[in-house]
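Trainee: sequence unknown, structure follows:
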């Protein structure tokens, strides 16, 4: 019996422990419930601050994006302008090169024509020599013919036999309208009895260039060209015109 009572006394403390634990749990729960609103309030304040800052950040980002877009557009325009300029310069360079090449081709053609053109030609195309050099007669003051005559109709073109410079162009007394040309080799040629003069003193002429027209002015009995070859521009320095022309490669009939 004594043992039964002792066992009952031992059970009382166990119930007390359980009661104390329950009270502690309730206290913790109450404390947790009281602390939760404070934490929630703090979280809400942080979120509100973030919302307040977000418009400013968004505006800054938008400004940066706009600036970058503008810079990219400006760079694209600059590159486009540079490409256009380079293309124009290339086109101009090509055009200049083509123009230069064309000019060089023209120069080459002119040089070829000049090379192909004889240095000396007959003073009248197709004209026959009718009065030879040194023929005698009363028609000439010296008693002898100082040149040769080419038969040709009035108005037939008269050509310079070679390149040179005109030293006389006008009335020449017995020679009528006449022209004297000094050639590049130092010789002179005279063209007399012309119906027209087409050059002036000091003018440069080329071989075959028309300088006048056949006529019958001065001491003449009919249309023809009087032609002389001289060592100077003065009368009396004449040389054989046939030998002169043939020596220059000009065939005469």
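Mentor: Yes, it's here. No experiment lies behind these values; they were computed from the predicted model shown.
Trainee: switch to C-alpha atoms for all contacts and neighbour counts from now on
Mentor: Will do.
Trainee: can you show me the helices along the stretch 101-250 of the chain?
Mentor: Taking DSSP state H, counting those that start in this stretch to define them, one finds helices in the stretch 101-250 of the chain at 241-247.
Trainee: what segments of it are strands?
Mentor: Using DSSP state E, counting those that start in this stretch, the strands of the stretch 101-250 of the chain run over 129-131, 148-151, 157-159, 164-171, 177-183, 188-197, 204-205, 210-214, 224-230, 238-239.
Trainee: adding distance to residue 102 and mean neighbour count, write those out as CSV.
Mentor: Shown next, in CSV, are the strands of the stretch 101-250 of the chain (distance: least, C-alpha to C-alpha, whole Å; neighbours: other C-alpha atoms under 10 Å):
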stretch, distance to residue 102, mean neighbour count
strand 129-131, 45, 15
strand 148-151, 43, 20
strand 157-159, 32, 22
strand 164-171, 30, 20
strand 177-183, 32, 25
strand 188-197, 37, 25
strand 204-205, 27, 18
strand 210-214, 29, 24
strand 224-230, 41, 26
strand 238-239, 46, 19
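Trainee: and of those, who's closest to residue 5?
Mentor: Smallest distance to residue 5 across those (C-alpha to C-alpha): 164.1 Å, for strand 204-205.
Trainee: that older thread, residue 48 is nearest to which of the strands of the stretch 101-250 of the chain?
Mentor: Per C-alpha to C-alpha, nearest to residue 48 of those: strand 204-205, 103.3 Å.
Trainee: before we move on, the earlier item: for residue 41, find the nearest of the strands of the stretch 101-250 of the chain.
Mentor: Of all the strands of the stretch 101-250 of the chain, strand 204-205 comes closest under C-alpha to C-alpha, at 113.4 Å.
Trainee: counting contacts, what elements does that closest one pack onto?
Mentor: Using 3 or more C-alpha pairs under 8 Å, 6 or more residues apart in numbering; DSSP states H and E, the elements in contact with strand 204-205 are strand 164-171.
Trainee: give me the neighbour count for residue 133.
Mentor: Using other C-alpha atoms under 10 Å as the criterion, residue 133 is surrounded by 20 other residues.
Trainee: likewise the one 5 residues further on?
Mentor: Residues near residue 138, counting by other C-alpha under 10 Å, number 9.
Trainee: take this one as well and set it beside the first:
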């Protein structure tokens, strides 16, 4: 079965003949009104396909073929644009994910750097030691013998200081005693961060209280001549406990903590 155009018209073979697949496309367009009704006499003039043994084809006009080609091209173009949009969206999501990961890594590095700095600052704070009286010197050494001391020897060292000279904590510590200490007069005892203790005796005034934390170089009182003394100075001890009799060499103790004297 074949549909033919008006006599006298001639089309290129590529435009004149279509496969049955193109015929299906034409049929679809026919439902929308693109192709008009074909004259009935043409059907009567053609023999049935089973009589000829030929595959039926449909011939259509140039304008209809052009519309079909245009529609196919538009659909292909739309599909290509959709694919490009999808690729762009996926690329944008990947970039966003990479940026988020980079930001997370940067934040983590900043947090780690901050923690390292804090640990270093704390380590420095705990390991910083200073002289109990700035610019002073030892006037009476450790374990010097004299009848002035009940034990027969000096349990600490004396630092030269006029009355009212600022006395400083030698390192970071907690105040465990602050008040009258008998022969030591007004005294302060500190528990250091490493578990050792330091004592400051014969003070004219006390500037801290029990339970208070102090830092290296913080003023804890003023030197004086309270208790059993012959003149103003600072009596300084390093101890293994807060009690009398647990003393260790205070000069060696300070030097071991980086103090030059």
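Mentor: Yep, that arrived. Every value quoted in this text rests on a predicted model; they were computed, and no experiment measured them.
Trainee: report the TM-score for the pair.
Mentor: Remark: TM-score between the superposed chains equals 0.55 [TM-score structural alignment, normalised by the length of structure 1]; 149 aligned residues with a C-alpha RMSD of 2.5 Å.
Trainee: related to what we said a few turns ago, using CSV, lay out the strands of the stretch 101-250 of structure 1 together with distance to residue 69 of structure 1.
Mentor: Formatted as CSV, the strands of the stretch 101-250 of structure 1 follow (distance: least, C-alpha to C-alpha, whole Å):
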stretch, distance to residue 69 of structure 1
strand 129-131, 93
strand 148-151, 91
strand 157-159, 79
strand 164-171, 75
strand 177-183, 78
strand 188-197, 80
strand 204-205, 71
strand 210-214, 76
strand 224-230, 88
strand 238-239, 93
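Trainee: select, out of those strands, the one closest to residue 50 of structure 1.
Mentor: Nearest to residue 50 of structure 1, of those and by C-alpha to C-alpha, is strand 204-205 at 98.8 Å.
Trainee: that older thread, mind checking which of the strands of the stretch 101-250 of structure 1 is nearest residue 20 of structure 1?
Mentor: Per C-alpha to C-alpha, nearest to residue 20 of structure 1 of these: strand 204-205, 142.0 Å.
Trainee: what's the average distance of the closest one to structure 2?
Mentor: After superposition onto structure 2, strand 204-205 of structure 1 sits on average 0.6 Å from its aligned residues (mean C-alpha distance after the TM-score superposition for structure 1).
Trainee: and the contacts of that strand?
Mentor: Contacts to strand 204-205 of structure 1, defined as C-alpha atoms under 8 Å, 6 or more residues apart in numbering, come from residues 160, 162-166.
Trainee: closest one of those to residue 3 of structure 1?
Mentor: residue 163 (166.5 Å).
Trainee: now which residue in structure 2 aligns to that closest one?
Mentor: Aligning on TM-score structural alignment places residue 163 of structure 1 opposite residue 172 in structure 2.
Trainee: so how far is residue 90 of structure 2 from its match?
Mentor: 57 Å (C-alpha to C-alpha, to the nearest Å).
Trainee: same question for residue 199 of structure 2.
Mentor: 71 Å.
Trainee: next: residue 104 of structure 2.
Mentor: Remark: distance between residue 104 of structure 2 and residue 90 of structure 2 (C-alpha to C-alpha) = 21 Å.
Trainee: got a list of what the residue in structure 2 sticking out farthest from the centre touches?
Mentor: Each residue of structure 2 has a distance to the centre, and by C-alpha atoms, centre = their mean the biggest one is for residue 45: 86.7 Å. Contacts of residue 45 of structure 2 were listed using C-alpha under 8 Å, 6+ apart, and none were found.
Trainee: equivalent analysis for residue 154 of structure 2, please.
Mentor: With C-alpha under 8 Å, 6+ apart, residue 154 of structure 2 has these contacts: 141-146.
Trainee: wait, which of those residues is closest to residue 73 of structure 2?
Mentor: residue 142 (103.4 Å).
Trainee: and the alignment partner in structure 1 of the closest one, what is it in contact with?
Mentor: Counting by TM-score structural alignment, residue 142 of structure 2 corresponds to residue 133 in structure 1. When contacts are counted by C-alpha under 8 Å, 6+ apart, residue 133 of structure 1 touches 145-148, 240-242.
Trainee: with distance to residue 64 of structure 2 added, can I get the contacts of residue 154 of structure 2 in a markdown table?
Mentor: Listed next are these as a markdown table, based on distance: C-alpha to C-alpha, whole Å:
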| residue | distance to residue 64 of structure 2 |
| --- | --- |
| 141 | 118 |
| 142 | 117 |
| 143 | 120 |
| 144 | 123 |
| 145 | 126 |
| 146 | 128 |
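Trainee: buried subset of these?
Mentor: 141-142 (16 or more other C-alpha atoms under 10 Å).
Trainee: tell me which of the contacts of residue 154 of structure 2 is nearest to residue 224 of structure 2?
Mentor: residue 141 (18.6 Å).
Trainee: let me see the contact set for residue 239 of structure 1.
Mentor: 146-147, 228-231 are the contacts of residue 239 of structure 1 under C-alpha under 8 Å, 6+ apart.
Trainee: mind redoing it with 10 Å?
Mentor: By C-alpha atoms under 10 Å, 6 or more residues apart in numbering, the residues touching residue 239 of structure 1 are 133-134, 146-147, 187-189, 228-231.
Trainee: how about residue 202 of structure 2?
Mentor: So residue 202 of structure 2 contacts 163, 180-188, 222-229, 231-236 (C-alpha under 10 Å, 6+ apart).
Trainee: before we move on, what about residue 18 of structure 1?
Mentor: residue 24.
Trainee: in structure 1, what range does stretch 234-253 of structure 2 match?
Mentor: Stretch 234-253 of structure 2 maps onto residues 225-244 of structure 1, going by TM-score structural alignment.
Trainee: how far off centre is the matching stretch?
Mentor: 50 Å (C-alpha atoms, centre = their mean, to the nearest Å).
Trainee: now the terminal residues of that stretch, how far apart.
Mentor: Stretch 225-244 of structure 1 has an end-to-end distance of 17 Å (C-alpha to C-alpha).
Trainee: and stretch 212-228 of structure 1, by the same measure?
Mentor: 15 Å.
Trainee: what's the distance between that stretch and the middle of its chain?
Mentor: Distance, centroid of stretch 212-228 of structure 1 to centroid of chain: 52 Å (C-alpha atoms, centre = their mean).
Trainee: got the contact list for the residue most central in space within structure 1?
Mentor: Residue closest to the average C-alpha location in structure 1 (C-alpha atoms, centre = their mean): residue 96, at 2.0 Å. Neighbour list for residue 96 of structure 1: 90, 102 [criterion: C-alpha under 10 Å, 6+ apart].
Trainee: all set now, cheers.
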